[in-house]
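Participant: coords below, sequence missing:
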């Protein structure tokens, strides 16, 4: 990111403008087909997760997918509460790179219900005991199996719980600038609704998505660009020769004033598309409507050169 230097005499708002350099190697958003595939997979997982939670926590659960987005690990970690349940996951013999996150108070409440206790709202958050960690590991392990099935091979095989942490600031599972895919959920168990999220590394997931839905061959790019240009709607307008006036002349206009235009009465009008002349035309009619009759096509050297580039 570059920050413009403040120049003497410039207004503070102008001097503090920031220019964000776009990195094509790390796109800011998911491709539409990739986002849709992930949304379908996470929605399927949400239904399966709700069934698992209902069975294990012994309270009717509903899990809804709120959002799927592409962001950086630093932004994701900064969006989490200062204390929460971060279940780090990964494949054996490798660094964990996946997170299942849920509120620590919700995890403590679920544990009480899993061992036969009554539903209570836990206020004092604390670290989980070894037995409580084992219960949460078991709960998340089943969720990971459902996630792998729902996403259809986008996750590596053998994904398992690697550890549990409580501070997003200390759970350094990736560099701050690394792109990650975030799925945010709302979990309603009984009368209580809490947020939860799942983080996946963007690189491997997008690579697998691209392999499953390959893009069009590069050699087809010129034809695709030409088709896109040809199918994009543009506005056509019929224009007289413009006449330059001073602002005082415009402010002094009143009803009945006559403006002399530098357009000869026998000269055709200009047919323009986005202020670019494309043809000349004469005024005509079509039924009860005004129309224009094209009299000549304007073909500039620049247009011809641009057409050759598209070919």
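Facilitator: Here it is on my side, so go on. Worth saying up front: this structure is predicted, and the values here are computed from it rather than measured.

Participant: Only C-alpha atoms from now on, for both contacts and neighbour counts.
Facilitator: Noted.

Participant: Figure out the helix or strand that the closest residue to residue 89 other than its chain neighbours lives in.
Facilitator: The spatially closest residue to residue 89, leaving aside those adjacent along the chain, is residue 161, at 4.4 Å (C-alpha to C-alpha, 6 or more residues apart in numbering). Element membership for residue 161 (DSSP states H and E) is strand 160-165.

Participant: and that strand, how far from the chain's centre?
Facilitator: Centroid separation for strand 160-165 versus its chain: 28 Å, with C-alpha atoms, centre = their mean, to the nearest Å.

Participant: Just the buried residues of the helix or strand that that strand is followed by, please?
Facilitator: Toward the C-terminus, strand 160-165 is succeeded by strand 179-189 as the next helix or strand (DSSP H and E). The neighbour-count check on strand 179-189 (16 or more other C-alpha atoms under 10 Å) flags 179, 180, 181, 182, 183, 184, 185, 186, 187, 188, 189 as buried.

Participant: Likewise for stretch 285-294?
Facilitator: In stretch 285-294, counting by 16+ other C-alpha under 10 Å, buried: 292, 294.

Participant: Pasting the second one now:
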């Protein structure tokens, strides 16, 4: 089988991973996340009372198992859902950055060496509250496009215990470099397809409507009704029916009379787009043949 050449309007389709976002959806999500990370940095800076730098955002689709290989144990992972979207997503924070934020939350300077270690239960509860603040920003950013209610489900230190997708599935990973009091690491959001796809579709439609390239995405009943009412419909009146042999038909000539099955005083059938709709009586109006509607045919 030959290779398929690239062609305008045609994009490769991966049959092994059919569930993936389109380029347009991924770009729309990236635009929303730019606003999200900027707002999240402001919220964290206010809560921690220290500047928080976020930069070098990347958004990509990668196999779930490949994403897991980038997470070192012990990790700082928060699993959350976002009703009404199905499935769960995950937020990840570099342990050194998480410990610096814990230190600042408890009134410390947030400086000094922060070892990469598993968080204690108290530290986990502090980070959980920070994640909940971030998720509040996450909710607000998506509100104009797709109202959601994100809620923390669990805190984990091992990605094996935070299974948000199946092996072989593609996930969307948004990773952002973060700096807190000289400690640098990353914050990341990870979504399985089922969780992010409704948001991506809503973001793309919102962007197209805002740009004026998809004004008709929002249903407009009045406009639709006007178009339907102006649509042309072909009407015809059935004079009657009869049975005739092929032999008689072949011998028909001008002047012959063909007897129909229906009586002369019975109503005729008015058909609209080849569907029987009304019973009518024949007559004339302004010198032309016309029919008067007397009843509507019952729908079968």
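Facilitator: All right, it came through fine. Keep in mind the model is a prediction, meaning the values are calculated, not measured.

Participant: returning to what we had before: put together JSON lines for the buried residues of strand 179-189 of structure 1, with distance to residue 227 of structure 1 on each row.
Facilitator: Output for the buried residues of strand 179-189 of structure 1, formatted as JSON lines (distance: C-alpha to C-alpha, whole Å):
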{"residue": "179", "distance to residue 227 of structure 1": "32"}
{"residue": "180", "distance to residue 227 of structure 1": "33"}
{"residue": "181", "distance to residue 227 of structure 1": "32"}
{"residue": "182", "distance to residue 227 of structure 1": "34"}
{"residue": "183", "distance to residue 227 of structure 1": "35"}
{"residue": "184", "distance to residue 227 of structure 1": "37"}
{"residue": "185", "distance to residue 227 of structure 1": "39"}
{"residue": "186", "distance to residue 227 of structure 1": "42"}
{"residue": "187", "distance to residue 227 of structure 1": "45"}
{"residue": "188", "distance to residue 227 of structure 1": "48"}
{"residue": "189", "distance to residue 227 of structure 1": "51"}
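
Participant: Please give the number of neighbouring residues around residue 210 of structure 2.
Facilitator: 11 (other C-alpha atoms under 10 Å).

Participant: Count the residues that sit near residue 107 of structure 2.
Facilitator: When neighbours are counted by other C-alpha under 10 Å, residue 107 of structure 2 comes out with 11.

Participant: Which residue of structure 1 is paired with it in the alignment?
Facilitator: Aligned by TM-score structural alignment, residue 107 of structure 2 pairs with residue 116 of structure 1.

Participant: and that match, that's in a helix?
Facilitator: No: assignment of residue 116 of structure 1 by DSSP: H, G, I helix; E, B strand; the rest coil gives coil, placing it outside any helix.

Participant: Quickly note the distance from residue 155 of structure 2 to residue 43 of structure 2.
Facilitator: 21 Å (C-alpha to C-alpha, to the nearest Å).

Participant: more neighbours, these two?
Facilitator: For residue 155 of structure 2 and residue 43, the more surrounded residue by other C-alpha under 10 Å is residue 155, and the numbers stand at 23 against 18.

Participant: thought the more buried one was touching residue 126?
Facilitator: No: between residue 155 of structure 2 and residue 126 there is no contact under C-alpha atoms under 8 Å: 10.9 Å.

Participant: which residue ranges form the strands in the stretch 151-300 of structure 1?
Facilitator: Applying DSSP state E, counting those that start in this stretch to the stretch 151-300 of structure 1 gives strands spanning 160-165, 179-189, 192-201, 236-239, 269-273, 276-286, 289-297.

Participant: Would you convert those into a markdown table that also reports distance to residue 67 of structure 1?
Facilitator: Listed next are these as a markdown table, based on distance: least, C-alpha to C-alpha, whole Å:
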| stretch | distance to residue 67 of structure 1 |
| --- | --- |
| strand 160-165 | 24 |
| strand 179-189 | 5 |
| strand 192-201 | 9 |
| strand 236-239 | 40 |
| strand 269-273 | 40 |
| strand 276-286 | 42 |
| strand 289-297 | 49 |
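
Participant: quick one: which of those is nearest residue 26 of structure 1?
Facilitator: Distance to residue 26 of structure 1, taken as C-alpha to C-alpha, is lowest for strand 179-189 among those, at 7.0 Å.

Participant: Give the aligned range of the closest one in structure 2.
Facilitator: With TM-score structural alignment as the criterion, strand 179-189 of structure 1 aligns to 170-180.
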